[in-house]
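# This is a predicted model, with the sequence first.
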Amino acid sequence: MIQPQMPETKHWSFRRDVENLGWLTINTPGAPVNTLSREAIMELETLVERFEDLASSHELVGVILLSGKDSGFIAGADVSEFDAMSDFSVLPEALKRTHALFARIEALKIPVVAGIHGFCLGGGLELALACHYRIAVNNDKTRIGFPEVNLGIFPGFGGTGRSIRQAGPVDAMQIMLTGKMLRAGAARGMNLVDKLVRHRDMLAWEARKAVLGKRKSREAALVKKVMGMGPARSYVANKMREQTAKKVRREHYPAPYALIDLFEAHGNDWRAMIRGETERFVPLMGSETATNLRRVFFASESLKKLGAKGAKFARVHVIGAGVMGGDIAAWCALKGMSVTLQDLDVERIQPALDRGKKLFKKRLRKKFEVDAAELRLEADPTGKGISRADVIIEAVVEKLEVKQSIFGGLEDKLKPGAILATNTSSIELERIAEHLKQPERLIGLHFFNPVAQLPLVEVIRSTFNTDAEIGKGAAFALAIGKSPVVVKSAPGFLVNRVLMPYMLGAVQRVEAGESKELLDAAAVAFGMPMGPIELMDTVGLDVGKSVATELGHAIPVESKFATLVKDGKLGRKSGEGFYKWVDGKAQKGETPDHADLAGLGRELVKPLVDMTEVVVGEGVVPNADLADIGVILGTGFAPFRGGPLRARQNGKA
């Protein structure tokens, strides 16, 4: 069969089969995932023009869009181009051009069907929504959504209007406002996907049937659309603002509010919604928030390259079933590893197993998945799992002599190549390893509380370690879905070193009579996820006191802080610290008025920023970018500010 003459393209390939079906495949060259770069979009323009010609001459009965990547469909627009695209002289025209292209795809007289596997995000989902019908693989790897809000923007290729057309205003706005990624079944339930298949190799056959059957996706039912009509739309928009305000402030994260404003203006007409995108999108792209969030994104992505290639981990042994050790063990089991958890007896291990079960029920969808995770987490009071483990993590009390005694008894039991790690939060590795026969084997894997929420793992490098050990440690962190930042062994490492002056400074102000509620509210107004006093309670006052002492900060015996620790009031885990805690929530009193809450917040975080500069100067982390991303991931430091050092550079801290 003679193939039609098609334009040369780098990102797309096209062929026509004997049934005059067109098979269009995207395969971004030299990249692990497909993205919609400006070049890819311009190439697609030339292809669509040929589709229009071939359709009008009846040489093409339909187009099937697939991905040539194992990783998925399309991960979104090319974020590396965003800085250049934020130029007001470039962006509006680029958006209008893409809008016009997607409208042409939608207007084709022949069916266009998208076959989705893996990631279908952002601009990739917007392209899929411009197709007439969507088929997705129904497995755990498929993820569909609009993560743009995490980059300080909202969908700008027509996705706002088309998602509302398909899913209705409430569901569509929810996924855009939260950046939530949907599984295939949930996307089908929202009408973003029309059909599910079990395997990727079924996509082509089902897409063929869809084209030949001239299938077309149906719009959302009227009962869903009605929430975007008339007075109901303003009511819904105000409710969305209320819910958004509980999570972020407009001055910190303007994108969700701009999206809600767009919806309130045009949510009853999906085409008008698309036309209105550009006006509100353009200022967001060049905003300080979006610029900082892109920096955070690239820094986070760079961490994925730290792991040693080919490293595999199946078994983990954790020593210490307290809050940290138990939660590290449960997290590893959740991520598919077989875990043995050791402590003095089963009674001390049982609370950790119970917490693990709660985690599994919360994170896993099906009972058999929860049951399997429970089976992977095993009480091991005698340490029989040590010799079989690929990774051994010590997470006992923060006392040098205790840690030394544990590692002294482990060394001869390890299998070759196993990672030997400590979860120490402040003690230098050289001191812990000083009596080991092979001190180079001991690395630090410092997790943060709560383990299930904070993504950072500090991979701590001592003067003994080689690149091989550190690479394996980073690979393990990545294998369990965490972000590794390599830091030099020094008291407090990175995060605790910078946190302690911040938290102790706030504690001293409370000791002097200032309102803890006011201080916490000020930190949140600055952009922190929680205030320093609530954070101290969450970390645990005993842990805070231990780290403070290790770092040379004096805690007066007569202070309220020391008294609370002495009385066993250790914060969230004991039910009372500086605050009383009920069902995991701090019980706070009234917050006094303050003329400049955010200004007080800047004053509170100044010791943290100052210490971050010191840590970079001492070489604990090699540069400001890694310091910023480590502090963001480990403390929740306002991502929209780009990290403590970027905030200072911008005059915001």
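On my side now, so go ahead. Since the structure is predicted, the reported quantities are computational estimates derived from the model, not experimental observations.
# Only C-alpha atoms from now on, for both contacts and neighbour counts.
Will do.
# Downstream of the strand or helix carrying residue 626, the next helix or strand is which one?
Assigned by DSSP states H and E, residue 626 belongs to helix 624-635. Using DSSP H and E, the next helix or strand after helix 624-635 towards the C-terminus is helix 644-649.
# quick one: secondary structure of residue 65?
Three-state call for residue 65 (DSSP: H, G, I helix; E, B strand; the rest coil): strand.
# quick one: it from residue 131, how far?
9 Å (Cα to Cα, to the nearest Å).
# Kindly report the same for residue 265.
Here the criterion is Cα to Cα. By it, residue 265 lies 26 Å from residue 131.
# same check, this time on residue 169
20 Å.
# Neighbour count for those two, which is higher?
For residue 169 versus residue 131, neighbours defined as other Cα atoms under 10 Å are more numerous around residue 169 (27 against 24).
# can you pull the contacts of that one?
Going by Cα atoms under 8 Å, 6 or more residues apart in numbering, residue 169 touches 224, 225, 227, 228, 267.
# among the residues you listed, which are in helices?
224, 225 (DSSP state H).
# Kindly indicate the member of the contacts of residue 169 with the most neighbours.
Highest neighbour count within the contacts of residue 169: residue 267, with 29 neighbours (other Cα under 10 Å).
# ok, for that one, nearest residue in space, not its chain neighbours?
residue 228 (5.4 Å; Cα to Cα, 6 or more residues apart in numbering).
# the strands in the stretch 101-250 of the chain, which residues?
Under the criterion DSSP state E, counting those that start in this stretch, strands of the stretch 101-250 of the chain are mapped to 112-116, 119-121, 133-137, 143-145, 181-182, 195-197.
# Okay, one more to line up with it:
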Amino acid sequence: MATNASAVPGFDGLRLQHWHWQMRDDGVLVLSLDRAGESVNALSQDVLIELDGLLERLAIDPPKALVVTSGKDNGFIAGADIREFQQFDAQGTVGSAMQRGQQVFQRLSALPCPTVAAIHGFCMGGGTELALACDYRVASKDPSTRIGLPEVKLGIYPGWGGSVRLPRLIGAPDALDLMLTGRTLSASAARTKGLVDRTAEKAVLVDSAAALALRGTTRPLRQRFMGWLTNTWPARQVIAPMSLKQVARKARKEHYPAPYALIRTWKDTGGSLERRLAAERRSVAKLAATPTARNLIRVFFLQERLKSAGGRDHGIGHVHVVGAGVMGGDIAAWSAYKGFQVTLNDRGQEYIDKALARAGELFARKVRDESQRPEVAARLKGDLAGDGAARADLVIEAIIEDADAKRGLYDSIEPRLKDGALLTSNTSSIPVAELAEGLRHPAQFAGLHYFNPVALMPLVEIVRHPGMDPRTEARLAGFCKALGKLPVPVAGTPGFLVNRVLFPYMLEAVTAYSEGVPGRAIDKAAEAFGMPMGPIELVDTVGLDVAAGVGAELSPFLGLQVPAALADQAEPGKRGKKDAQGLYRWEDGKPVKPELPDGYRAPEDLQDRLILPLLNEAVACLHDGVVADAELLDAGVIFGTGFAPFRGGPIQYIRETGPEALLERLARLQVRHGERFAPRPGWDSPALRGG
């Protein structure tokens, strides 16, 4: 709560919207950021300009100490305002914005009084950089507190002094690891690394910060020594190549230049703080102008759009899952982990027991506090008799991909459902309108298509049909949000969005494999484009039997042929990763990819053969209205398939490459390989030519 300005000499005349202050009886000034008109604190230019004015006055007439904290209960500072960042990129003024942030934080760092950041909840990006500019940091012990520098996920790296200050605070190896991965730390982990000096209960956070400011502290000798030693010129020449090798194993320089630029700038720049800040600023401004950064920022906003779908009033507390296979069992386990009461039904107890065992492994990984695991596990109950269906608010069917079997199950289960309960299918390809035939309450039925592995894949398709009530979609979107998943509403046509787009890509890969192109060469071509996993490895991971089943459903609809290499091996013992033998042999859960023969050269058009069918079908999906717009299509394909995020999605890639250029390449493939490469409807859409 702000105090009357006359109580602090030097603040007269300042007009503040976002920053509030309070002078404590002990002489410590508390500055609280409560960004006006926003639910979350982010560092906009207005916020920085206000802070700069306050710091200018404090430099002239300093208090005994300064504590910087948040006036919002949900967190400290989420980082820079990414919306403004996009505007600066469009205007070519990113460098000026970087310089302002650096100057404000440098003014904070140079204040002639002790400064402490009091952190609760999220503290990300620019928020962490602000905290690093303070003398000390105190973090709330609350589990919601997470501290990190995730800018690399946006195609840049910390540019307001974070890449300069953090290595000298906690040592270069730990600092580079945090910045290169973008991972976050809990309060206790941050204290262990030396990123924060104290932890405290939320109720006394500011009091603890004020006490630390007045009393001060000396960081452990080892931390201070490592902060110095690991940033000397000889150490930088040793550490940098090691970091580059680690980065190269995960990301190509041409796809994701930011990690490489961060390491290079840190390695090559020593000397004064001003010199190091200038090098950081130039490097980050250059990265911000790359297509990678622009597309990753676009993907960030796509993710935010999906997160905003659905509210909290979904009315779902009890989930009943029918089918305890890999998908059904994992859906049940994840739902229980996220706080829902879950019953799991199958035709035999042995299937339920296997699913419960897998659930126990998930809980062991995810629930770090062992004392809480029994409570989480108790939310998931085996239900051989299926009695949970009558109590459930949501029933998820996850049995075999057979329309008759699914409809037979609905005939037996729907009469037992309570009023208002939703019935859904995890079908991956069967038209939902076909499954809805004969239901008593089709308005409360939908597809709810998860992706494997459930714990890792963020997307869930909410599959519509003509008789579905819009409230059903809204409730399911809220349920997905509660699960921490990203919901995308899609039309109930065969394959929906993700499988329909992915299937031609996988099919062409297996076709090339059948022609004698080595699996390793096929996977390398896709990975060179930016796919996280090659299509041959992907087919084995999904399972040849599953891929063949989807193929049987989709190939007539898409007019494609399923190659023999897929159909012939879709049998027990040869189904891929789960049998340790498929198109590859598998050892310890990893594919054994034979080395390519000496001098082997992959066909020049191999990458186009793989990627253009995916793009072609994405255009057809947009044309057919499978999703509402191009942005939802890109979001669904990125989060459902891992499609190269730095390319911004299939439609964004078409826009940047040019539809005409891609149509020419499709025409060449059509002449060389056949009519499956004929352009699908929709290439004349204005959506392919504008953002």
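Done, it's in. From a predicted model like this one, the values you see are computed outputs, not experimental measurements.
# Farthest-apart pair in the contacts of residue 169 of the first structure, please.
Maximum pairwise distance among the contacts of residue 169 of the first structure (Cα to Cα): 12.1 Å, between 224 and 267.
# Okay, buried residues for stretch 589-597 of the second structure please.
For stretch 589-597 of the second structure, burial by neighbour count (16 or more other Cα atoms under 10 Å) applies to 591, 592, 593.
# And residue 247 of the second structure? What does it align with in the first structure?
By TM-score structural alignment, residue 247 of the second structure lines up with residue 244 in the first structure.
# The residue nearest to that match when sequence neighbours are not counted: neighbour count?
In space, and not counting its chain neighbours, residue 244 of the first structure is closest to residue 256: 7.4 Å by Cα to Cα, 6+ apart. Residue 256 of the first structure has 26 neighbours, counted by other Cα under 10 Å.
# What's the match for residue 256 of the first structure in the second structure?
Residue 256 of the first structure maps onto residue 259 in the second structure, by TM-score structural alignment.
# circling back: can you redo the buried residues of stretch 589-597 of the second structure as a markdown table with secondary structure and distance to residue 210 of the second structure?
Below are those laid out as a markdown table (DSSP: H, G, I helix; E, B strand; the rest coil; distance: Cα to Cα, whole Å):
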| residue | secondary structure | distance to residue 210 of the second structure |
| --- | --- | --- |
| 591 | strand | 56 |
| 592 | strand | 58 |
| 593 | coil | 59 |
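# circling back to that earlier point, now compare the contacts of residue 169 of the first structure with the second structure and keep only the conserved ones.
Shared contacts between this structure and the second structure among these (both residues aligned by TM-score structural alignment, their matches' Cα atoms under 8 Å) comprise 224, 227, 228.
# need these in a markdown table with distance to residue 97 of the first structure, can you?
As requested, these are exported to a markdown table (distance: Cα to Cα, whole Å):
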| residue | distance to residue 97 of the first structure |
| --- | --- |
| 224 | 31 |
| 227 | 31 |
| 228 | 27 |
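# from those, which is closest to residue 260 of the first structure?
residue 228 (11.6 Å).
# Matching the closest one against the second structure, which residue comes up?
So, by TM-score structural alignment, residue 228 of the first structure is matched to residue 231.
# go on, residue 563 of the first structure?
Using TM-score structural alignment as the criterion, residue 563 of the first structure maps onto residue 568 of the second structure.
# ditto for residue 501 of the first structure
Using TM-score structural alignment, residue 501 of the first structure sits opposite residue 504 in the second structure.
# Who are the contact partners of that match?
Counting by Cα under 8 Å, 6+ apart, residue 504 of the second structure makes contact with 560, 613, 614, 617.
# of the residues you listed, closest to residue 276 of the second structure?
Using Cα to Cα, the shortest approach to residue 276 of the second structure within these belongs to residue 614, at 44.4 Å.
# So what touches the helix or strand where the residue nearest to residue 244 of the first structure lies?
Here residue 256 of the first structure, judged by DSSP H and E, is contained in helix 254-266. Under the contact criterion Cα under 8 Å, 6+ apart, helix 254-266 of the first structure has outside partners 149, 152-154, 177, 233-234, 237, 240-241, 244, 250, 272-273, 276-277, 280, 284.
# Give the buried subset of these as a ChimeraX selection command.
Typed into ChimeraX, the line below selects the buried ones among the contacts of helix 254-266 of the first structure, using 16+ other Cα under 10 Å:
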select :149,152,153,154,177,233,234,237,240,241,244,273,276,277,280,284
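# I'd like to know which of the contacts of helix 254-266 of the first structure are part of helices.
When DSSP H is applied, the contacts of helix 254-266 of the first structure are split such that 177, 233-234, 237, 240-241, 244, 272-273, 276-277, 280, 284 fall in helices.
# Make TSV from those and add distance to residue 475 of the first structure to it.
What follows is those, written out as TSV (distance: Cα to Cα, whole Å):
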residue	distance to residue 475 of the first structure
177	32
233	48
234	49
237	44
240	40
241	40
244	36
272	47
273	44
276	44
277	41
280	41
284	35
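# follow-up on the earlier one: the helix holding residue 256 of the first structure vs the second structure, average distance?
Compared with the second structure after fitting, helix 254-266 of the first structure deviates on average by 0.8 Å (mean Cα distance after the TM-score superposition for the first structure).
# In that helix, which residues are buried?
In terms of neighbour count (16+ other Cα under 10 Å), helix 254-266 of the first structure has its buried residues at 254-266.
# Then stretch 340-355 of the second structure?
Going by neighbour count (16+ other Cα under 10 Å), the buried part of stretch 340-355 of the second structure is 340, 341, 342, 343, 344, 345, 346, 351, 352, 355.
# Figure out the helix or strand that residue 561 of the first structure lives in.
helix 560-566.
# Contacts for that helix, please.
507, 511, 541, 542, 545, 555, 556, 557, 570, 577, 578.
# Please repeat the previous calculation with a cut-off of 6 Å.
Residues from elsewhere that reach helix 560-566 of the first structure, judged by Cα atoms under 6 Å, 6 or more residues apart in numbering: residue 542.
# Please apply the same query to stretch 89-100 of the second structure.
With Cα under 6 Å, 6+ apart, stretch 89-100 of the second structure has contacts from 88, 285.
# got the residue ranges for the helices in the stretch 51-200 of the second structure?
Here the stretch 51-200 of the second structure has its helices, by DSSP state H, counting those that start in this stretch, at 82-91, 94-109, 126-132, 162-170, 172-181, 187-193.
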